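> Mind looking at a prediction? Sequence and model below.
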Amino acid sequence: MVEQRALVTGGSRGIGRAIAMALSGLGHDVTIMGRTEAALTQAIAEGVAKRGLSVDVTDEKALSQAVADSGPYHILINNAGAAESAPFHTTSLDLFRRMMAVNVESAFIATRTALPGMVKLGSGRIVNVASIAGLKGYPYVSAYCAAKHAIIGMTRALALELAKTRITVNALCPGYTDTDLIAEAANTIAKKTGIPAAKAIEHFAKTNPGGRLITPAEVTNAALWLCSEGASAITGQAITVAGGDL
């Protein structure tokens, strides 16, 4: 396999880290991006990537500059994201905007900046890590659901714009996945409600069709396929990785 340059946002932990590690294992030149310098340094020391960029992905200028300066890239994995919960009637505009900024706007900015380089290279793979929350609704996370629906819409629109090129754009929609994000969500629920965190995680697992948490490796395998030459005709798709049909 020919070495390609890849950028993974939110690449120091969870699904992003797993994808970055797998791409590195295939011999690609991988850069990861995240907020925490210490986490990036540790990830690089553990072979996850060749280099790390400490960037706040909600800062348009900083993100676009970092992508432009470190590119061009053959592969872009827009994985940076966050989830906050609140009943709709107490969801503030600030919370809504935070969800859009980190989950959608960051992918828009990174893609817009990386795309000219892909055009010059003559090919590219863009994979947006969305969620099953982008395909259906869930209570108490209306802002998060809106953001994930938005990134799937952006994926489909851009894929059509690029359909006559060798650049593909797809979205992955994992179900509840065994990452620190889920652990943090369970701990938040425990603090707010008194329900044990383990019970909250059990509820998340049962929400998936298969009744279990998805593993980062399962999401990674789907991402690697989308990045492969064999997936050159796959574009504009929102692929569910949830252990069953929603």
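Thanks, I have the structure now.

> From now on I want contacts and neighbour counts done on CA atoms only, so please keep to that.
Will do.

> Residues contacting the longest helix seen in the chain, please?
Longest helix in the chain, counting residues (DSSP state H): helix 142-161. The contact list for helix 142-161, computed with CA atoms under 8 Å, 6 or more residues apart in numbering, reads 83-85, 87-88, 91, 95-96, 99-100, 103-104, 107, 128, 130-131, 133-138, 168-171, 235-238.

> How about that helix, which residues are buried there?
142-156, 158-159 (16 or more other CA atoms under 10 Å).

> could you point out which element follows it?
strand 167-174 (DSSP states H and E).

> just the strands in the chain please.
Using DSSP state E, the strands of the chain run over 5-9, 29-34, 51-54, 75-78, 124-129, 167-174, 238-241.

> centre of the chain versus the last one, how much separation?
Translated: strand 238-241. Offset of strand 238-241 from its chain centre (CA atoms, centre = their mean, to the nearest Å): 12 Å.

> ditto for the fourth one
Centroid separation between strand 75-78 and its chain, computed with CA atoms, centre = their mean, is 8 Å.

> With the longest one instead?
In terms of CA atoms, centre = their mean, the gap separating the centre of strand 167-174 from the centre of its chain is 10 Å.

> Same check on the first one?
Shown here is strand 5-9, whose average C-alpha point lies 11 Å from the average C-alpha point of the whole chain (CA atoms, centre = their mean).

> how far off strand 124-129 does that strand point, in degrees?
Relative orientation of strand 5-9 versus strand 124-129 (axes from the mean of the first three to the mean of the last three CA atoms, to 10 degrees): 20 degrees.

> want to compare, so here's the second one:
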Amino acid sequence: MGEALHAVVTGGGSGIGAAVARRLRQEGLRLTLMGRSLDKLRAQQAELAALAGAAAVQIQVCDVGDEASVRAAFAAAVQAQGPVDVLVNNAGQVETAPLARTSLDSWNRLLQVNLTGSFLCSREVAPAMAQRGFGRIVNVASTAALKGYAYVAAYCAAKHGVLGLTRAMALELATKGVTVNAVCPGYTETDIVANAVDTIVAKTGRTAEAARAELAAANPQGRLVQPDEVAAAVAYLLRHDAGAITGQAIAVCGGEVM
């Protein structure tokens, strides 16, 4: 892919976003990491700077669900690192509750972060990508974009929306040299899964080991997906020779969704 490309990774301070950032930096891309936690971003910046130079890794505090915050962060990113060639919409949030106890505030919050955030960030970069004749947008969705899960109605609705957004943008940009795809991880070894384990323990009294085993059992391989495996799928979609792949939902889930 090469040093000339500038990639923005949202939610880049931890979990899948951090793994994607590490993989892309190893492949020579310049990075702008965005997220809400300055401390997490700084820690990730320091780790990546040790790989290959601090100047190639910039950070921007950004709330992807806030239009003004997104516009300011992307303007600063372009000023510091040049036009955005690659956007990885990874920022996300999940909350669990039965439908009857899902508040409107929770519903709106999850749609704002998971769906509206992907829209706002994509809208910032897509026109310039199309004008230059090259771009890659990868939306980190979830198997929740491909199937339903109980007790996460808002999250599933948001992630299904991300997949619809992916497909619409892919068609709109198909002749412009810009591809738009979704990567859909199953249960992955991240803070989100750690929180899910804590919730199961608190609500059922099971041990943490039993809760983790329950989540891993959803994967036919009987394990949790690793963040680096998701990052590898993202990295493939960014290649120049992946230009014929657009509008797709690539499940990284050990066969949970077929």
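That came through, no problem. Computed from a predicted structure; not experimentally measured.

> what's the mean gap between the longest helix of structure 1 and the aligned bit of structure 2?
Superposed on structure 2, helix 142-161 of structure 1 shows a mean distance of 0.5 Å to its aligned residues (mean CA distance after the TM-score superposition for structure 1).

> What span of structure 2 is that helix aligned with?
Using TM-score structural alignment, helix 142-161 of structure 1 lines up with residues 153-172 of structure 2.

> Quick one: distance of that stretch to the chain centre.
For stretch 153-172 of structure 2, the distance to the chain centre is 13 Å (CA atoms, centre = their mean).

> Now do the contacts for the closest residue to P139 of structure 1 other than its chain neighbours.
Excluding its sequence neighbours, the residue lying closest to P139 of structure 1 (CA to CA, 6 or more residues apart in numbering) is P87, at 7.4 Å. Contact analysis of P87 of structure 1 by CA under 8 Å, 6+ apart lists P139, Y140, V141, S142.

> ok, and for stretch 206-215 of structure 2, which residues are buried?
If you call a residue buried by 16+ other CA under 10 Å, then stretch 206-215 of structure 2 has these buried ones: A208, A211, R212, L215.

> ok, the residue most central in space within structure 1 - contacts?
Geometric centre of structure 1, nearest residue: N79, 2.1 Å, by CA atoms, centre = their mean. The contact partners of N79 of structure 1, by CA under 8 Å, 6+ apart, come to V8, T9, G10, G11, I15, G16, N128, V129, A130.

> In those, find the pair that's most separated.
G11 and A130 (14.8 Å; CA to CA).

> Look at the equivalent of A183 of structure 1 over in structure 2 and say how many residues are nearby.
Aligning on TM-score structural alignment places A183 of structure 1 opposite A194 in structure 2. The burial count assigned to A194 of structure 2 is 14, neighbours taken as other CA atoms under 10 Å.

> From V201 of structure 2, how far off is A194 of structure 2?
Noted for A194 of structure 2: a distance of 11 Å to V201 of structure 2, by CA to CA, to the nearest Å.

> ranges for the helices of structure 1?
Secondary structure of structure 1 by DSSP H: the helices cover 14-25, 37-45, 60-70, 93-100, 106-121, 142-161, 180-193, 197-207, 216-227.

> Just name the most buried of those helices.
Mean neighbour count (mean count of other CA atoms under 10 Å) peaks for helix 14-25 among the helices of structure 1, with a mean of 23.

> helices or strands up against that helix?
strand 5-9, strand 29-34, helix 216-227 (3 or more CA pairs under 8 Å, 6 or more residues apart in numbering; DSSP states H and E).

> distance from the second one to structure 2 after superposition?
Just to be clear, that refers to strand 29-34 of structure 1. Strand 29-34 of structure 1 sits 0.6 Å off on average (mean CA distance after the TM-score superposition for structure 1).

> quick one: contacts of that strand?
3-12, 20, 23-24, 40, 49-57, 80.

> re earlier: show me how to select, in ChimeraX, the buried members of the contacts of helix 142-161 of structure 1.
A single ChimeraX command selects the buried members of these (16+ other CA under 10 Å):
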select :83,84,85,91,95,96,99,100,103,104,107,128,130,131,133,134,135,168,169,170,171,235,236,237,238
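
> Nearest to T220 of structure 1, out of the contacts of P87 of structure 1: which one, please.
V141 (24.9 Å).

> got a list of what the closest residue to the closest one other than its chain neighbours touches?
Spatial nearest neighbour of V141 of structure 1, excluding adjacent residues (CA to CA, 6+ apart): S85 at 4.8 Å. Listed by CA under 8 Å, 6+ apart, the contact set of S85 of structure 1 reads Y140, V141, S142, Y144.

> If we only consider these, which is nearest to A68 of structure 1?
Nearest member of the contacts of S85 of structure 1 to A68 of structure 1, counting by CA to CA, is Y144, at 28.0 Å.

> so how far is I239 of structure 1 from that closest one?
18 Å.

> swap in G211 of structure 1?
Distance from G211 of structure 1 to I239 of structure 1, counting by CA to CA: 19 Å.

> of those two, who's got more company?
I239 (19 against 15).

> Aligned counterpart of the more buried one in structure 2, please.
In structure 2, I239 of structure 1 lines up with I250, judged by TM-score structural alignment.

> Setting aside sequence neighbours, what's the nearest residue to whichever residue in structure 2 pairs up with G124 of structure 1?
Matched to structure 2 by TM-score structural alignment, G124 of structure 1 sits across from G135. The spatial neighbour of G135 of structure 2 that comes closest, neighbours along the chain excluded (CA to CA, 6+ apart), is V178 at 4.4 Å.

> Now for that neighbour, how many residues are close by?
With neighbours defined by other CA under 10 Å, the count for V178 of structure 2 comes to 27.

> What of V86 of structure 2?
Neighbours of V86 of structure 2 using other CA under 10 Å come to 25.

> Kindly state which residue of structure 1 is aligned to it.
By TM-score structural alignment, V86 of structure 2 lines up with I75.

> Is that match in contact with G124, as I believe?
Yes. With contact defined as CA atoms under 8 Å, I75 of structure 1 counts as touching G124 (5.8 Å).

> Next, the contact list for the nearest residue to I214 of structure 1 once chain neighbours are set aside, please.
Spatial nearest neighbour of I214 of structure 1, excluding adjacent residues (CA to CA, 6+ apart): T177 at 4.4 Å. By CA under 8 Å, 6+ apart, the contact set of T177 of structure 1 is L213, I214, T215, P216.

> how near is T177 of structure 1 to F88 of structure 1?
For T177 of structure 1 relative to F88 of structure 1 (CA to CA), the value is 24 Å.
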